[in-house]
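**Student:** The amino acid sequence is not available; the structure is as follows:
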């Protein structure tokens, strides 16, 4: 989606024949005249390579954040399976206790890794949420008031909006999956046959269950949780920005 948007942005002056007017893909100021050749062609290629670099960087960062969340979710799946089959592996109480301790340690390692990962992309996701919400609203306003429908520029803006929506959806979807998978640990603990274990093991199991009652929520500086609810809030905020701009623009 990102590279499709990049392609449309890089080529719409060609498809619209606005290259004859020496129009660049992006409005920018340069300390030389870009309306003459070969400065126009050089600047055009420079902007294309610039957008390729930015798109590649954005996709790489987004994939890294998604991969971190997928890894955390996979670790929760492994832990969930271990907790669920604590008593299935052996009937010896001592082994049950040892395996429970390993599960608790595994859970702590997952939480520590998730904390470090969250610290890594805190500011990235927070900035992306704010910028995306405003950008979607402004771009929708451009589509409805300033761009001729079904032109190359129109499709460029549409692909740009779709790329942003997919980007924030990736953040929210995988973050939401982490929360759901962390909740499964609690259910797996209840389903593991620990009723017939010793009093000490039962006590440890209760403490583990109490700890698992609070699901892991990935966030952006604890202001926004990465969840589908946050995704819908961003879209609603974008629509509010668009409605405000459209209302102000219609009065002029």
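**Tutor:** In hand now; what should we look at? Note that this is a predicted model, so its numbers are computed, not measured.

**Student:** alpha carbons only for contacts and neighbour counts from here, please
**Tutor:** Noted.

**Student:** roughly how far apart are residue 191 and residue 17?
**Tutor:** Separation of residue 191 from residue 17 (CA to CA, to the nearest Å): 66 Å.

**Student:** Which residue ranges of the stretch 151-252 of the chain form strands?
**Tutor:** Assigned by DSSP state E, counting those that start in this stretch, the stretch 151-252 of the chain shows strands spanning 219-220, 224-225.

**Student:** Scan this structure for its longest helix.
**Tutor:** helix 93-145 (DSSP state H).

**Student:** how distant is that helix from the center of its chain?
**Tutor:** 9 Å (CA atoms, centre = their mean, to the nearest Å).

**Student:** Over to stretch 41-57?
**Tutor:** Here stretch 41-57 is found 24 Å from its chain centre; the criterion is CA atoms, centre = their mean.

**Student:** Need the contact partners of it.
**Tutor:** The contact list for stretch 41-57 (CA atoms under 8 Å, 6 or more residues apart in numbering) reads 2-3, 6, 10, 24-26, 34.

**Student:** what about versus this one:
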């Protein structure tokens, strides 16, 4: 029954105008980031304002508890993630014109390719569309499990130790919080605590929607560029499938134009992703370090260790997904030129070989996504982040 409902739900998300990105655009709309109005102020919703206010209160609380290393690390691991969510949401709204350029290009190109009914091209599109759906729904489930663990974390803390339960009951300890944030009233008991719980649950849900929609959109677009580079490679192989020079020249022009447009829109995507990914990498390094420190500190109960392990696993998985798909695009872009050399260029005349040489020069241009101005986003970067996080962790443990 559940499988039938899930199948119907996923089918309802499909959009003929956006063959690849239909479910992603639905999630962006639910998260309040996919706006049709060009006025920036009209794009800002109350929930986004509330998220910014909550983020400010988290950093205010961090200042007040800075002398308590354990509480400060717990606050930092969550407030850093909140900062990432707010930054993703705000930049997506502010730079939506550029996002629309890339999304509209992807949808229009795919519709044009599908209308031609090319067996090889359609097969590649079906392959990477199916893959995109799988990775997207997996990512949504990962975000759902993470936010559920965050919302239930006070219960984990409460039931993890009978000693803590007794201290909470007699008033020696405050009720455990979902997020660590400041409030201008007593948030440890009574109505104040109830208000903070409701606010934190709403912010967690909103943060989960933001992360799930933004990251799945970015990863699916990376998959689109990977698939289109694969299509381009196959088209380059078939440039000389007949002896008509006019048709061969037209196919060379189409391959050249296809690659130029992919380079152009990949640069646009990188321009809006790069600042976010730079901040995300810095935050991930801090959060992985903070989570590992909490996991190994004395007094951490088994229930708390399970929650921190799930949270840490989600962080590493999210970072790996970005690095892996960016690395796939980079690796495929380096092999596209092979399609030119696999064609029957050797059977052509001197003039046609010159055209082939120009085409190969264009295909040598590489698509690479970066995280800020300092590093490319690839598997090497992922390993370097884990090493840096471990270095920060060992430094903190020595203190």
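**Tutor:** The structure has been received and is ready for your questions. As the structure is a prediction and not an experimental result, all values here were calculated from the model.

**Student:** care to give me the TM-score?
**Tutor:** With the length set by TM-score structural alignment, normalised by the length of the first structure, the two chains reach a TM-score of 0.92; 246 aligned residues with a CA RMSD of 1.6 Å.

**Student:** ok, back up a step: for the longest helix of the first structure, give me the average deviation versus the second structure.
**Tutor:** Superposed on the second structure, helix 93-145 of the first structure shows a mean distance to its aligned partners of 0.8 Å (mean CA distance after the TM-score superposition for the first structure).

**Student:** One more: stretch 182-189 of the first structure?
**Tutor:** Mean deviation for stretch 182-189 of the first structure: 1.3 Å (mean CA distance after the TM-score superposition for the first structure).

**Student:** And stretch 52-67 of the first structure, by the same measure?
**Tutor:** With mean CA distance after the TM-score superposition for the first structure, stretch 52-67 of the first structure departs from the second structure by a mean of 1.0 Å once superposed.

**Student:** what's the matching range in the second structure for that stretch?
**Tutor:** Stretch 52-67 of the first structure corresponds to residues 205-220 of the second structure when matched by TM-score structural alignment.

**Student:** same check, this time on stretch 185-201 of the first structure
**Tutor:** Stretch 185-201 of the first structure corresponds to residues 336-352 of the second structure when matched by TM-score structural alignment.

**Student:** check contacts around the counterpart of residue 383 of the second structure in the first structure.
**Tutor:** Per TM-score structural alignment, the equivalent position to residue 383 of the second structure in the first structure is residue 232. Residues counted as contacts of residue 232 of the first structure (CA under 8 Å, 6+ apart): none.

**Student:** how close does the alignment partner in the second structure of residue 39 of the first structure sit to residue 199 of the second structure?
**Tutor:** Correspondence of residue 39 of the first structure to the second structure, assessed by TM-score structural alignment: residue 192. As for residue 192 of the second structure, its distance to residue 199 of the second structure is 11 Å (criterion: CA to CA).

**Student:** Which residue, other than its chain neighbours, is closest to the aligned residue in the second structure for residue 134 of the first structure?
**Tutor:** Using TM-score structural alignment, the equivalent of residue 134 of the first structure in the second structure is residue 286. Nearest non-adjacent residue to residue 286 of the second structure, counting by CA to CA, 6 or more residues apart in numbering: residue 389, 6.9 Å away.

**Student:** Pretty sure the one you found sits against residue 288.
**Tutor:** Yes - when contacts are counted by CA atoms under 8 Å, residue 389 of the second structure is listed as touching residue 288 (6.3 Å).

**Student:** Mind checking which of these two has more residues around it?
**Tutor:** Neighbours per residue (other CA atoms under 10 Å) separate residue 389 of the second structure from residue 288, with residue 288 holding more: 24 against 21.

**Student:** mind listing the helices in the second structure by residue range?
**Tutor:** Counting by DSSP H, the helices of the second structure are 2-12, 22-30, 40-43, 46-64, 69-94, 96-115, 119-160, 162-169, 190-237, 245-296, 302-341, 350-363, 379-398.

**Student:** Dump these to a markdown table, plus distance to residue 183 of the second structure.
**Tutor:** Converted to a markdown table, the helices of the second structure look like this (distance: least, CA to CA, whole Å):
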| stretch | distance to residue 183 of the second structure |
| --- | --- |
| helix 2-12 | 40 |
| helix 22-30 | 28 |
| helix 40-43 | 27 |
| helix 46-64 | 7 |
| helix 69-94 | 14 |
| helix 96-115 | 33 |
| helix 119-160 | 18 |
| helix 162-169 | 20 |
| helix 190-237 | 8 |
| helix 245-296 | 24 |
| helix 302-341 | 25 |
| helix 350-363 | 57 |
| helix 379-398 | 29 |
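
**Student:** now for those, which one comes closest to residue 370 of the second structure?
**Tutor:** Among the helices of the second structure, helix 245-296 comes nearest to residue 370 of the second structure, with 5.5 Å by CA to CA.

**Student:** That closest one packs against which elements?
**Tutor:** Here helix 245-296 of the second structure touches helix 69-94, helix 96-115, helix 190-237, helix 302-341, helix 350-363, strand 370-371, helix 379-398, going by 3 or more CA pairs under 8 Å, 6 or more residues apart in numbering; DSSP states H and E.

**Student:** what is the orientation angle of the third one with helix 69-94?
**Tutor:** Taking axes from the mean of the first three to the mean of the last three CA atoms, to 10 degrees, one finds that helix 190-237 of the second structure is oriented at 50 degrees with respect to helix 69-94.

**Student:** the inter-axis angle of helix 190-237 of the second structure versus helix 22-30?
**Tutor:** 150 degrees.

**Student:** just the second one next, same as before
**Tutor:** Counting by the same axes, to 10 degrees, helix 96-115 of the second structure lies at 160 degrees to helix 22-30.

**Student:** And the contacts of stretch 41-57 of the first structure, which is closest to residue 75 of the first structure?
**Tutor:** residue 2 (29.3 Å).

**Student:** For the alignment partner in the second structure of that closest one, give its distance to residue 278 of the second structure.
**Tutor:** For residue 2 of the first structure, the aligned residue in the second structure is residue 143 (criterion: TM-score structural alignment). As judged by CA to CA, residue 143 of the second structure and residue 278 of the second structure stand 21 Å apart.

**Student:** ok, these two, which is more surrounded?
**Tutor:** It is residue 143, of residue 143 of the second structure and residue 278, that has more neighbours when counted by other CA under 10 Å, with 24 against 19.
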